[in-house]
Structure formats: structure tokens, C-alpha cells
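# Fold the following and give me the result.
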Amino acid sequence: MMLCVMELKDASVKFEAIEDDYDDELNLSMFNIQFEHGYFKIPKFNVDDKTETFFRNLISYKQHSLEDDKHKYFSDYTFFMDLLISTKEDVNKLCHDEVPNNWLGDDKEVALMFNILGKGMFISEQFYYAEQCSKVKAHCKRWSNRGVASLKRDYFSNIWVTVATISVAFLLLLSMTHTVIALVTIIIPPLSRH
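As a prediction, this is how the structure comes out:
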């Protein structure tokens, strides 16, 4: 359905942590994940020793609830996080962007937790994050997004590589200009000779 964090990064997707702003009485839900203009905006959350048990209990309750809920938010959330997080590198990138507060300390444990929570889960046809997944797919299909990310990763990831690339481009341009001027002076005789 969707690429993981590191694959999304290769398509120039950025991640931004959002927090509740209690001064403005804005109560953001942990489920309020949005994708806009190449940015995934994900509410901050804590991962500690109790997180897996907390999610398991809520998922179990919601999956077996007799209520006719159209959306199983906790199930959809953990399934969505499992899509985003495949490896410890995905967790590391999200932690770098301050999305999760990893109190477990080990990125691999967090990845494993979400991978286990997402397995064998029943997801309804009204997947809560379907719209966000569609937006991400459309973003990733644009060649320009992958191209720009590839250039940044391959040529502009290191300041010295960037300086060398710009220097080579400048010298190439200077050499081409010199060649064109030399050819013009050879092909077109000076006007003063006539």
C-alpha cells in the first residue's frame, strides 16, 4: 500500500512532528496524520515499555468490539505505522525528525514492535489513512520528486562533494565558453581585414 520511511525519503518526502498546543486549546489526536506538499505531519508519541501492551489491548478491544464502528482507529494506526516502519533505519529517521520519543533506546526494538503489531491485522475497507496513502502514491509517482531526492543524496549530501560538483560544472562551462570563442575567431575572420 505504501513505502517505508527510508523509501519515502528517496522520493523527497519529509517528516514533521506536530504537538498539541494547549494554549490554543487545540487537542490533536494521535491519529491525525496528514500528508501535504511532500510533508508527513505526524503527532509526536512516546514509545516505552508499556506501549506495545497498550496498543495490543486497544486493538484487541476494538477488533472484537460488538460496536458497529466504521473505523477501527487503533488498528488502522498501528497498521499504518507498520507500513511506515520496516527497519531500525526508518525508526532512526523518524526519531531524528522528533516524531517518536524512543524511551526504549533501541530503534530495532521499536521497528520490531510495530512490525509485530501490524501482522495478521484485519483492516476494513474504510481504512482511516486511505486518503493519505493515495496522496503519498501520487507524490512518489512524480519523476521530479525522485530526481531531486536522488540529486541531493548522490551529489549534494556532503559539502565537499557539493563544492567539487559545482567547481567541475564551473570549469566545464568556462572551458566550453573558451572553445566557442576560439572557434568563432577562427571561422569568422576579423572585420578589420576586409
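
# switch to C-alpha atoms for all contacts and neighbour counts from now on
Noted.

# Going by contacts, tell me the helices and strands next to the longest helix that the chain contains.
Assignment by DSSP state H gives helix 159-187 as the longest helix of the chain. With contacts defined as 3 or more Cα pairs under 8 Å, 6 or more residues apart in numbering; DSSP states H and E, helix 159-187 has these neighbours: helix 143-155.

# how about the helix it packs on: buried residues?
Within helix 143-155, the residues scored as buried using 16 or more other Cα atoms under 10 Å are 145-146, 149-150, 155.

# tell me the angle of the longest helix of the chain relative to helix 143-155?
100 degrees (axes from the mean of the first three to the mean of the last three Cα atoms, to 10 degrees).

# Start from the N-terminal end of the chain and give the helices.
Under the criterion DSSP H, the chain contains helices at 5-9, 51-63, 73-84, 88-96, 107-118, 130-141, 143-155, 159-187.

# now those in a markdown table, with distance to residue 42?
Below are the helices of the chain laid out as a markdown table (distance: least, Cα to Cα, whole Å):
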| stretch | distance to residue 42 |
| --- | --- |
| helix 5-9 | 12 |
| helix 51-63 | 17 |
| helix 73-84 | 10 |
| helix 88-96 | 10 |
| helix 107-118 | 16 |
| helix 130-141 | 12 |
| helix 143-155 | 21 |
| helix 159-187 | 30 |
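
# Can you check which of those helices gets nearest to residue 30?
When those are compared by Cα to Cα, helix 73-84 sits nearest residue 30, at 8.6 Å.

# coming back round to it: which one of the helices of the chain lies nearest to residue 21?
helix 88-96 (20.4 Å).

# got the contact list for residue 12?
38, 145-146, 148-149 (Cα atoms under 8 Å, 6 or more residues apart in numbering).

# and if we set it to 7 Å?
By Cα atoms under 7 Å, 6 or more residues apart in numbering, the contact set of residue 12 is 145-146, 149.

# Quickly note the distance from it to residue 133.
Counting by Cα to Cα, to the nearest Å, the gap from residue 12 to residue 133 is 15 Å.

# Against residue 168, how distant is residue 4?
Looking at residue 4 against residue 168, where the rule is Cα to Cα, the gap reads 35 Å.

# ok, those two, which is more surrounded?
Under the neighbour definition other Cα atoms under 10 Å, residue 4 and residue 168 were set side by side, and residue 4 has more, 18 against 12.

# which residue packs closest to that one, ignoring adjacent ones?
residue 84 (4.2 Å; Cα to Cα, 6 or more residues apart in numbering).

# okay, now the one you found: neighbour count?
With other Cα under 10 Å as criterion, residue 84 counts 22.

# Please provide the structure for the following sequence as well, for comparison with the first:
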Amino acid sequence: MANPVPSSKGWTKNISSMASGVYFPLDHIPDPSLQFYRSQKNSKNSSSASVIIKDQRTRNGSESESECCIYRVPERLRRLNPEAYSPRFIAIGPLHHGKEELQAMEEHKLRYLQSFIPRTDLSIEELVETVRTWEERARNCYAEPLKLSSHDFVKMMIIDGSFLVELILKFRYPELVGESDRIYKKPRMVYDVVRDMILLENQLPGFVVKAIFGLLSVHYRERIHPEIIHHFFGFVLSMNGFSQGKFISEPDHFIDLIRSRCLPSVPHRSEAQTKKLDTPPAAIELNNAGVRFKLEKTRSYSLDISFANGVITIPTIIIGDLTETLYRNIIAFEQCHYESASDNYFTQYALLLSCFMKSAMDADFLARCGILVNRLGNGEDVSRLFNSIYKEVFVSRFYFQTLSEDLNSYCNKPWNKWKATLRRDYFKNPWSVASVLAAAVLLLLTFTQTVCSILALS
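The predicted structure is shown next:
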């Protein structure tokens, strides 16, 4: 274990009562200047923090606009399903901070802070001074002015950031979970918390989470795999091969991280549409035209969908309780964040799926093909989800335009439909094949006998 924080700082005494809400040491620390180097007298303990601070100080104000990445969901999207964008159990970040209905989880966050502090080599005073240097950059990440005071904002980053780090650490290393842990000892609560962690309005900037991971002592940093967050979301969201995918090096936040995992292996910018979007037929119609569906087993939630020689290959599509929330929030992020419509890859992916699953029969067919894993219950629920998720979304370019044109072209050729009919109605099993062959032989014999009779009469 990491060396405990020296008791002379008063942390052991203060933290014991912190979870009960009696005392919170951050409230009693005066706002210090940013001259953190005055604590270099204990250089061993402050070395990791100093590196982070130096990195923050190299930044300048000209970057503030480009750092904006956390938004309020536009009203046109929110009114379609307000629940999909609102936290139910926990507030992460400033946008829902202090809401009365989310106060029950504040005690849990303080308990996790209590666990986090001994895993660092910093006192509470040093932690506050370190995090305070991130404030300006963190505020620039939010699209709207924040009403929290400087002190409250720093305190929020410490509590929420340490909670996220502890949650992910305990997932990776179950031996860190104590008997009194109120989250991991109630497995369903883990998913409730994760559900709130994938909301666009409920995010901490990615650099804050990364930096708080960096405050862990060497003992813990040596044990942490660089992809610990990827493994966490890959498991709880049932995203096959999540940690093996390509990721952007510095995600803006968790939503951006998950979105990056879904991007195509070789992204390309689609051209602006000069004609009506050419969307593909539904799954049943494609099947009736002879298109065969093949599962790409290595990844799920991937945009790597291809069509060649009458076969369309689609990665696993997993639909569960968190799917609508996840899809809507990634789409909302793309709608708010990207100026170029060609960057809205996930929005265009949702449009493609809505085309494939226009009805319950389409969804049930994809489930029989093994492409769709439906945990909602029935095909009607899935088709209703995709028919609604795309409303009020703006798309001027379509990444899957070429795929759609190829599928439509294939379906419009009569010969492909005839082949599909023969295969479906007459060659679907060995008995059908035998019956067709017997009928063909009988017809041939009848024709031969007729010819012979005509020749004999002549």
C-alpha cells in the first residue's frame, strides 16, 4: 500500500468525520496563490503534482475557445426524451451540481475521496493547490458560464474526480473494495452510476480525470494499465473488443472516448450532398433481394460496415437498457461540437441503423442472423427506439452514401431477386432441393417421351 498521509496534516482525524457530513477540510483551507513551489521543501511528495502544474502553466488564453467540449443538450433534442439526458443518481461536474434530488450520492463521493487520499503522496492542502491550477482550463471546457465560485469549483473537481478514479480503480482491482462499499456491494448501483457517467451534461473534462489518475502514488501508477478506463466502459457497456480499438489520444471526456471507439478504422470525409440522401432499404427488403448478412465478430458498436459480392458485413449491434441514453448523448455531443457535418459519424451510423430496422420484423431478422443482440425484449421496442432516436437531428452528409447506393443498385436488379426467391423457396433445405431435382427429372423424362412419340408418329 502507499504510504499514509502524515497525521500532522490532520487528515486522519478530519476524514473520519467527513463522510457523516460533520466536517469537510476543504472548506477550511484559505484560497492560496498559485505559488505551489513553496511546498517544494517536501519535493518527494510534490514531484508528480509539480509536473502537472508546469504543464498547465504552459497553456495560454488563445486555446480557451477550442477547449469547449461540454454542452447543455439543445432543447429540440431534450424534449424528445428528457430522461435520456438527465442524471438520476449522481452529479458529475458543475452543470447538475447541488441538485437536491442527487444529494444522496454526495456521501458516497466523500467516502471515495476518503479512500483516494491515502493512495496519493499529497496532503489535502497540496491536493487543493494542485487542482486549483487546473481551474481556468477546466472552466473553458464548458459552453456556458458557471456560477460556482472558485473555491466551490475546485472542491467539486476534487470530489468528483477522485470519485471517478476510485470507481474505475475498484472495478479493475476488486481487492480494493471494502465490505462497507455501498456501490460495488450493490451491483445494480454500479450500472446506475455508469448510466449517469455517459450523459453529456454530466462530464468532467478528460484532462482533469487523467491528471487525477496521475496524482496516485508510484505504488498505484505502476499497477495501472494505460487502458484501464477502456476496460471499464468496455465491460459495463458490453462493447466487444472495446480496449482493442483505436482511440483518440486526448479525449475531451468519457462521451468522446466512447465515440472514438466507434469510429471507422479508416475514416474519410463524405462529400456534401448535391442530391437527396440515398438511404438503404430495410433488412427484410435486402434479404428478399438476395443480400446475405454476415456478422463481424471482433467488434461491436463499430462503423466498419461493408458490402461486397452480395454480402453485407455488420459488427454486433447490442441493444440494452443503456443503449438509448448512450446513443442520444453521443449524437447530442456531435450535434453541438462539430462544425463539419462530415465529422458526425455516430449520428450517421444511427441513421443507417434506423433504415435497416424500420419495423419489428427487420429487428427480429437481424437478431436471427446473430447481428443484433436484443436485450430490450422484442423487435418492436428496438424499431421504435431507432425510429425515434433520429428525430430533430441535422445531417447534410452521409458517410454511408456509397454503401447505400450499392445496396439499392443490388436490390433493383431483377435477377438478384429471382435468385433470392429460388434460394428461399426451392433450395432452403435438402428435402426442397431433392423435390426440385425430382420434378426437373420428371419434367425432362416427360419432355423426352413426348419428343419420342412425335418422332414415332412421323
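
# What TM-score do the two superposed chains give?
The TM-score (TM-score structural alignment, normalised by the length of the first structure) is 0.83; 180 aligned residues with a Cα RMSD of 2.0 Å.

# In the second structure, what residue corresponds to the residue nearest to residue 4 of the first structure?
With the correspondence set by TM-score structural alignment, residue 84 of the first structure lines up against residue 356 in the second structure.

# Provide the aligned range in the second structure for stretch 170-181 of the first structure.
With TM-score structural alignment applied, stretch 170-181 of the first structure matches the range 441-452 in the second structure.

# The matching stretch against the first structure, how far on average?
In the superposition with the first structure, the average deviation recorded for stretch 441-452 of the second structure is 1.1 Å (mean Cα distance after the TM-score superposition for the first structure).

# and that stretch, which residues are buried?
Buried positions in stretch 441-452 of the second structure, judged by neighbour count with 16+ other Cα under 10 Å: none.

# And stretch 91-101 of the first structure, by the same measure?
Buried, per 16+ other Cα under 10 Å, within stretch 91-101 of the first structure: 91-95, 98-100.

# Then stretch 127-138 of the second structure?
Residues of stretch 127-138 of the second structure classed as buried: 127-135, 137-138 (neighbour count, 16+ other Cα under 10 Å).

# Stretch 97-115 of the first structure now?
98-100, 102, 107-108, 110-115.

# Report the separation between the two terminal residues of it.
For stretch 97-115 of the first structure, the end-to-end distance is 20 Å (Cα to Cα).

# okay, it sits on what stretch of the second structure?
Across the second structure, the stretch matching stretch 97-115 of the first structure (TM-score structural alignment) is residues 369-387.

# ok, now stretch 40-54 of the first structure?
Residue span in the second structure matched to stretch 40-54 of the first structure, by TM-score structural alignment: 312-326.

# And the contacts of the matching stretch?
84, 195, 198, 291-297, 299-302, 305-307, 371-376.

# from these, which would you call buried?
84, 195, 198, 291-296, 299-302, 307, 371-374.

# Show me what residue 138 of the first structure aligns to in the second structure.
Alignment note (TM-score structural alignment): residue 138 of the first structure maps to residue 409 of the second structure.

# that older thread, now distance to residue 45 of the first structure too, for the buried residues of helix 143-155 of the first structure, in TSV please.
Shown next, in TSV, are the buried residues of helix 143-155 of the first structure (distance: Cα to Cα, whole Å):
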residue	distance to residue 45 of the first structure
145	28
146	29
149	27
150	30
155	34
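
# among these, which two are most distant?
Using Cα to Cα, the two most remote members of these are 145 and 155, lying 15.4 Å apart.

# can you put the buried residues of stretch 97-115 of the first structure in a markdown table and add distance to residue 162 of the first structure?
Listed next are the buried residues of stretch 97-115 of the first structure as a markdown table, based on distance: Cα to Cα, whole Å:
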| residue | distance to residue 162 of the first structure |
| --- | --- |
| 98 | 27 |
| 99 | 29 |
| 100 | 32 |
| 102 | 33 |
| 107 | 31 |
| 108 | 32 |
| 110 | 34 |
| 111 | 33 |
| 112 | 36 |
| 113 | 38 |
| 114 | 37 |
| 115 | 37 |
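
# okay, among those residues, which ones form the most distant pair?
Taking Cα to Cα, no two of those sit farther apart than 98 and 115, at 20.1 Å.

# which residues in the second structure form strands?
292-300, 306-308, 311-319, 372-374 (DSSP state E).

# and residue 456 of the second structure, which of these is closest to it?
Checking these against residue 456 of the second structure by Cα to Cα gives strand 292-300 as the closest, at 50.1 Å.

# Quick check: closest non-adjacent residue to the counterpart of residue 303 of the second structure in the first structure.
Using TM-score structural alignment, the partner of residue 303 of the second structure in the first structure is residue 31. Among residues not flanking residue 31 of the first structure along the chain, residue 77 sits closest, at 6.5 Å (Cα to Cα, 6+ apart).

# Against residue 59 of the first structure, how distant is the one you found?
Residue 77 of the first structure sits 10 Å away from residue 59 of the first structure, going by Cα to Cα.

# do residue 168 of the first structure as well
56 Å.

# With residue 43 of the first structure instead?
Relative to residue 59 of the first structure, residue 43 of the first structure is positioned 19 Å away (Cα to Cα).

# Same question for residue 16 of the first structure.
In this view, residue 16 of the first structure and residue 59 of the first structure are 26 Å apart by Cα to Cα.

# ok, now residue 156 of the first structure?
Separation of residue 156 of the first structure from residue 59 of the first structure (Cα to Cα) stands at 43 Å.

# Comparing those two, which residue is more hemmed in?
More neighbours surround residue 59 than the other of residue 156 of the first structure and residue 59, with 21 against 17 (other Cα under 10 Å).

# Touching, the more buried one and residue 74? I think so.
Yes - in this structure, residue 59 of the first structure is within contact of residue 74 by Cα atoms under 7 Å, at 5.8 Å.
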